[in-house]
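> sequence first, then the predicted structure, then my questions.
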Amino acid sequence: MTQADLATPLRIERIGRDDMSLRALATLRMTVFRGWPYLYDGSLDYEAGYLSDFLSDETAVLVVARLGDIPVGMATASPMATQGDAVKAPFLAAGIDVRSLFYFGESVLLPQFRGLGVGHRFFDEREAAARSAGATGATFCAVDRDRDHPARPSETRDLTPFWTSRGYRMAPHLAMTMRWKEVGQPEESDHLMRFWLKSL
């Protein structure tokens, strides 16, 4: 599918946090993250609160892809210095100045709209925002799953080539553990997250 195949073209734009209901975006985030590789079983109230906190800094950015008025994808970024201790800890331990970095949060898109260049636009907009805020580097983290994980779909896209094509490299010495409840599991469990870095 291409953009030309859509009856209504996708609009991708950077918006203010008050321009759209955070609950609508929280629902989108939960929907996409429920699939592989996160298998995340979250709550709407938690997600809306998370987004509100993440976007509280005046230099934070929210990029939304919409089909008409319906959000089908979103991406966020904000200064690393404003993140929680768990996110900053690996960088501080490595002697990296977190004030020089922008942290890219989620980049989520409904499956039927993938392959249309939206992911590149999400990175373009967030990198531009990071540079405007004076950051000299960008980073994000991704869950590290076993190749033989029983929930891995038989056909799943490896995003490594996409990330490396954007200039990001995994930093093996930078990792953290995050806890969340997986679909079908009774309680939260630990998940290894690895960071990727790029100089801007």
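It's in.

> going forward, measure contacts and count neighbours with C-alpha atoms only.
OK.

> what about Ala26, neighbour count?
22 (other Cα atoms under 10 Å).

> that one reaches Gly42, doesn't it?
No - at 9.8 Å, Ala26 does not count as touching Gly42 under the criterion of Cα atoms under 8 Å.

> okay, now the one to match up with it:
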Amino acid sequence: MSALSFTTKKGSEIASVFDELARLRIAVFRDFPYLYEGSVAYEKAYLKTYSQSERSFLFAVYSGDEMVGATTAIPLRDETDDIRRPFTQTSADIDRIFYFGESILLPAFRGLGLGHRFFDEREAHARSFGTFRTTCFCAVERDENHPAKPLDYRPNDLFWQKRGYAKQDALRSTLDWPDIGESVSTPKTMVYWMRDL
């Protein structure tokens, strides 16, 4: 394993690593619970949301020349309608909320404390503006008895709780993607987690 290195990109700079980030997202999100049958074209279209926001953020981990981990963040105001909708349907001030996108690591690089580093970096970025009061992210909900669930699967709930995040059962959205082996996208329920900065 090569020594790890780290890079930060903001706003339009993120476009320079679209291909790497798309491949990494597809590789990691194939695993349960996402079971995502991704395509680079779809990924790059989605990632444009981040390159078009002046205050978006990417923190990436490299082993040699390979991106092996990455995490993103963006003001909720700049996210897609599907992500914003649970908040715009309430009295929430979305201009005070920073949304955290993916936190993805290849399996060989897990257990090194990088998950905490991802949260530290994103929270620091959100705080740097002085106007955001809350951070949030969403995670897919799968049936407890889903046939693709590995026997040794452990959800990230405890880790997120230790970071100060609380599950918001009343805040849910629906995102569509094809499961592995499928060509048609189907709706997936996403539940939000939040904490005050």
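The structure has been received and is ready for your questions. This structure is a prediction, so every number in the text was calculated from the model and none was measured.

> list the TM-score for the superposed pair.
The TM-score (TM-score structural alignment, normalised by the length of the second structure) is 0.94; 194 aligned residues with a Cα RMSD of 1.4 Å.

> which parts of stretch 115-125 of the second structure are buried?
By neighbour count with 16 or more other Cα atoms under 10 Å, stretch 115-125 of the second structure contains the buried residues Gly115, Phe118, Phe119, Glu121, Arg122, Glu123, His125.

> list the contacts of it.
Residues from elsewhere that reach stretch 115-125 of the second structure (Cα atoms under 8 Å, 6 or more residues apart in numbering): Phe57, Phe59, Ala70, Thr71, Thr72, Ala73, Phe100, Ser103, Thr135, Leu197.

> what range does the top helix by length along the first structure cover in the second structure?
Using DSSP state H to define each element, the first structure has its longest helix at helix 118-132. Equivalent residues of helix 118-132 of the first structure are located at 114-128 in the second structure, counting by TM-score structural alignment.

> stretch 66-77 of the first structure too?
Going by TM-score structural alignment, stretch 66-77 of the first structure lines up with residues 62-73 of the second structure.

> who touches the matching stretch?
Outside of stretch 62-73 of the second structure, the residues that reach it under the criterion Cα under 8 Å, 6+ apart are 1-6, 20-21, 24, 56-61, 98-106, 109, 118, 122.

> among the residues you listed, which lie within helices?
The helices, defined by DSSP H, take in Glu20, Leu21, Leu24, Phe118, Arg122 from the contacts of stretch 62-73 of the second structure.

> which position in the first structure pairs with the third one?
Which is Leu24 of the second structure. When the first structure is aligned by TM-score structural alignment, the residue opposite Leu24 of the second structure is Leu28.

> ok, that match - contacts?
Listed by Cα under 8 Å, 6+ apart, the contact set of Leu28 of the first structure reads Pro71, Val72, Gly73, Val108.

> from Met193 of the first structure, how far out is it?
21 Å (Cα to Cα, to the nearest Å).

> ok so, going back, give me the mean distance between the longest helix of the first structure and the second structure.
On superposition with the second structure, the mean distance recorded for helix 118-132 of the first structure (mean Cα distance after the TM-score superposition for the first structure) is 0.6 Å.

> now the element after that helix, going C-ward?
strand 137-143 (DSSP states H and E).

> that following strand to helix 118-132, inter-axis angle?
When axes from the mean of the first three to the mean of the last three Cα atoms, to 10 degrees is applied, the directions of strand 137-143 of the first structure and helix 118-132 differ by 140 degrees.

> please consider this matter closed, and thank you.
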